[in-house]
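Undergrad: Fold the following for me, if possible:
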Amino acid sequence: MTPLVTAAVLLAAVTHAGWNAIAHRITDKLVGFTLIAGGGVVIGLAMIPFVAVPAAGAWPYLLLSAAIHIAYYVLLMKSFRLGDFGQAYPIARGSAPLVVTVLAAVFAHEVPDAWAAAGIALSCAGLTGVALWGLRGRRPDWAAIGAALATGLTIAVYTVVDGLGVRASESSLGYIAWLMVLQGTIIPAYAIRRWRRQTLTQLLPSAPLGLLGAALSVSAYALVLWAQTRAALAPIAALRESSVKLCSYSNSFAGHGTW
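TA: Next up, the predicted model:
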């Protein structure tokens, strides 16, 4: 974790918090995620002519990651519908680094030393505290908590899959471009089939905000993928989840009409 890698992951946390706050602000979650995923496809297609094609060894990871990301989007939409954003988001993001640590040790042979393990544990403890603070004075919504934990599991799995895939790709930009194209078509296709002639009517009011979210989403994950080619997966995952607090502040401002 050099200073440059650390700075890249912290910048990714800021941009990640931004697109999640945008996704929460768009009331109709299908509209929001259609714009964000569809915008990612457009950005990926625009990048493909200018970046290297991922090496052959990366394609199984790309295809698996695309499937996992689709499940992640579906679960995240469900989490946002079922539970308060301040409850669902910290649980989803805070549960991921511990699972990443285990999966990275098994599949990437990356076992953190004592200091790294302490940092990961401290990060997860802090995120758990944010989630518990969001529950204060209220009865837990177990359906929302279950959906958030399932979302966290998908985050952990795609983090490790993409970490291995981008290392095999020989081009982090090529990997992110093709990942956006592969993962981003299903939700827009479902939305178009559902809305049919009403698709533009549904999307246009939120299009500027949603497309901004798409740009932030692609930028955030491109930074993370680049960092994963230069450092261990678990510390990157833990540092990236500092986005939880940033996103909580953004959501707080949004709720008061000032974000």
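
Undergrad: only C-alpha atoms for contact and neighbour calcs from this point on.
TA: Noted.

Undergrad: Could you list the buried residues of stretch 42-55?
TA: Residues 42, 43, 44, 47, 48, 51, 52, 53, 54, 55 are the ones in stretch 42-55 that count as buried (16 or more other Cα atoms under 10 Å).

Undergrad: Let me see the residues that make contact with that stretch.
TA: Stretch 42-55 is contacted from outside by 168-171, 173-181, 215, 218, using Cα atoms under 8 Å, 6 or more residues apart in numbering.

Undergrad: I'd like to know which of those residues are part of helices.
TA: Assigned to helices by DSSP state H, the following of those qualify: 168-169, 173-181, 215, 218.

Undergrad: Closest one of those residues to residue 194?
TA: Set against residue 194, the nearest of the ones in helices among the contacts of stretch 42-55 by Cα to Cα is residue 181 (21.0 Å).

Undergrad: distance between stretch 5-21 and the chain's centre?
TA: 10 Å (Cα atoms, centre = their mean, to the nearest Å).

Undergrad: got the contact list for that stretch?
TA: When contacts are defined by Cα under 8 Å, 6+ apart, stretch 5-21 is touched by residues 212-214, 216-217, 219-221, 223-224, 227, 230-231, 236, 239-244, 246-247, 250-251.

Undergrad: Helices - which of those residues land there?
TA: Reading helices off those with DSSP H, I get 212-214, 216-217, 219-221, 223-224, 227, 236, 239-240, 243-244, 246-247, 250-251.

Undergrad: Quick check: residue 47 vs residue 210, distance?
TA: When Cα to Cα, to the nearest Å is the yardstick, residue 47 and residue 210 sit 19 Å from each other.

Undergrad: just the helices in this structure please.
TA: 3-25, 29-47, 59-82, 85-94, 96-107, 114-134, 142-169, 172-183, 186-195, 199-203, 207-228, 233-240, 243-255.

Undergrad: To check against the first, give me the structure of this:
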Amino acid sequence: MSAHVFVIVLCAAALHAGWNALVRVGLDRLLAVTLIQVGAGGIALVMLPAVSVPGAAAWRWLGLSAVLHVGYNVFLARAYGRGDFGQVYPIARGSAPLIVALVGLVALGDQPSLTGHVGVALLTGGIWWMAVRGDGRTKLPRVGLINALITSAFIAFYTLSDGLGARANHDAIGYVLWLFALNGLCMALLLWGMRGRQTLAAIAGHYRVGLLGGAMSMAAYGATIWAMSQAPIALVAALRESSVLFALAISALFLGERLSRQRLVAGVIILSGVVLLRLN
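TA: Below you'll find the model as predicted:
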């Protein structure tokens, strides 16, 4: 993985943690997630005339990814409704790299070196430590844990789907814009179907947060999809999980969550995994 790809993925990780923290805006979690995804979809829709319509080979991946992203958003909202940001986020993000690495190895032939494998293992182990023993005293409720794990499965499979879709489209930015436009539409329709038209009006008053979070979400994922066209999918997906470090800082500095010794130790383990991935 080249230096500029490495830096871009780290910036994407910081943006991802940032938009997830915005889910704590004064709405219930499903409304907040939908607000941000609709905001991203609106931005993408404005930008669509600047990119080409995806080719036939990319549309099957776009359709699959739209479904997977909706599942991810729904279960992410459920998980945040049951647990602390500093614990849900690490589990949801941290379980995905091993799934991605395994499927990428078996199905796609992406073969990281021994250093890359050790980096993935350290990164994932550190994230799990932070999630389960993160503050030394509080464990995530079982329902929150289950929802976070399901969220992680969606992350793993949409990561693979989008990596393949971007490669098939030969235009990562165009693929991302179409994906976010579809995702925003799907989330708006889902919310309408679940709670009625009046809920869409309820989130309109928070449009600034939606646009900010949407821009952060789209920039973060666009950078990640582009990186997957430049480096092995498994390594990009694993490095992106360094967003947990940024989430740790946000939770302590802005959300008032406890920064314990356990979380600091887990952070060092995660950082070690990131360094090994850089040396891969």
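
Undergrad: So residue 160 of structure 1 sits against residue 104, correct?
TA: Yes. Residue 160 of structure 1 is in contact with residue 104 according to Cα atoms under 8 Å; the separation is 6.3 Å.

Undergrad: quick one: common contacting residues for these two?
TA: Applying Cα under 8 Å, 6+ apart, one finds that residue 160 of structure 1 and residue 104 are jointly contacted by residue 233.

Undergrad: residues touching the aligned residue in structure 1 for residue 206 of structure 2, list them.
TA: Applying TM-score structural alignment, one finds that residue 206 of structure 2 aligns to residue 206 in structure 1. The contact partners of residue 206 of structure 1, taken as Cα under 8 Å, 6+ apart, are 26, 31, 32.

Undergrad: Narrow these to those that are buried.
TA: Buried members of the contacts of residue 206 of structure 1, counted by 16+ other Cα under 10 Å: 26, 31, 32.

Undergrad: follow-up on the earlier one: same list (the contacts of residue 206 of structure 1) but as JSON lines, adding distance to residue 4 of structure 1.
TA: Listed next are those as JSON lines, based on distance: Cα to Cα, whole Å:
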{"residue": "26", "distance to residue 4 of structure 1": "34"}
{"residue": "31", "distance to residue 4 of structure 1": "36"}
{"residue": "32", "distance to residue 4 of structure 1": "32"}
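
Undergrad: how do those look in structure 2, which are kept?
TA: Contacts conserved in structure 2 for the contacts of residue 206 of structure 1, counting by both residues aligned by TM-score structural alignment, their matches' Cα atoms under 8 Å: none.

Undergrad: what's the closest of the residues you listed to residue 155 of structure 1?
TA: Out of the contacts of residue 206 of structure 1, the member with the shortest distance to residue 155 of structure 1 (by Cα to Cα) is residue 32, at 19.2 Å.

Undergrad: Would you agree the closest one is in contact with residue 73?
TA: No. Using Cα under 8 Å, residue 32 of structure 1 is not in contact with residue 73; the gap is 10.8 Å.

Undergrad: Not counting its neighbours along the chain, what's nearest residue 74 of structure 2?
TA: Of all residues not flanking residue 74 of structure 2 in the chain, residue 30 sits nearest, at 6.7 Å (Cα to Cα, 6 or more residues apart in numbering).

Undergrad: Look up how far residue 81 of structure 2 lies from that neighbour.
TA: 9 Å.

Undergrad: And residue 207 of structure 2, by the same measure?
TA: Relative to residue 81 of structure 2, residue 207 of structure 2 is positioned 21 Å away (Cα to Cα).

Undergrad: next one: residue 251 of structure 2
TA: 16 Å.

Undergrad: so residue 58 of structure 1 touches residue 168, yeah?
TA: Yes. Contact criterion Cα under 8 Å: residue 58 of structure 1 and residue 168 qualify, at 5.1 Å.

Undergrad: for the buried ones among the contacts of residue 206 of structure 1, which one is nearest residue 202 of structure 1?
TA: Among these, residue 31 lies closest to residue 202 of structure 1 (Cα to Cα), at 6.9 Å.

Undergrad: Show me what the closest one lines up with in structure 2.
TA: Using TM-score structural alignment, residue 31 of structure 1 pairs with residue 31 in structure 2.

Undergrad: I'd like the distance between the residue lying closest to its match once chain neighbours are set aside and residue 246 of structure 2.
TA: Nearest residue to residue 31 of structure 2, sequence neighbours excluded (Cα to Cα, 6+ apart): residue 203, at 6.9 Å. Per Cα to Cα, residue 203 of structure 2 is found 27 Å from residue 246 of structure 2.

Undergrad: quick check, nearest of the contacts of residue 206 of structure 1 to residue 201 of structure 1?
TA: Among these, residue 31 lies closest to residue 201 of structure 1 (Cα to Cα), at 10.5 Å.

Undergrad: Test my guess that the closest one contacts residue 201.
TA: No. Using Cα under 8 Å, residue 31 of structure 1 is not in contact with residue 201; the gap is 10.5 Å.

Undergrad: what's the most distant pair in the contacts of stretch 42-55 of structure 1?
TA: It's 168 and 215 that sit farthest apart of the contacts of stretch 42-55 of structure 1, by Cα to Cα, at 24.9 Å.

Undergrad: neighbour-wise, which of residue 207 and residue 81 of structure 2 wins?
TA: Between residue 207 of structure 2 and residue 81, counted using other Cα atoms under 10 Å, the more crowded position is residue 81 (18 against 15).

Undergrad: Could you pull up the residues touching that one?
TA: Per Cα under 8 Å, 6+ apart, neighbours of residue 81 of structure 2: 28, 29, 144.

Undergrad: From the residues you listed, list the buried ones, please.
TA: Buried among those (16+ other Cα under 10 Å): 29, 144.

Undergrad: and the contacts of residue 81 of structure 2 as a markdown table, adding distance to residue 20 of structure 2?
TA: Below are the contacts of residue 81 of structure 2 laid out as a markdown table (distance: Cα to Cα, whole Å):
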| residue | distance to residue 20 of structure 2 |
| --- | --- |
| 28 | 13 |
| 29 | 10 |
| 144 | 16 |
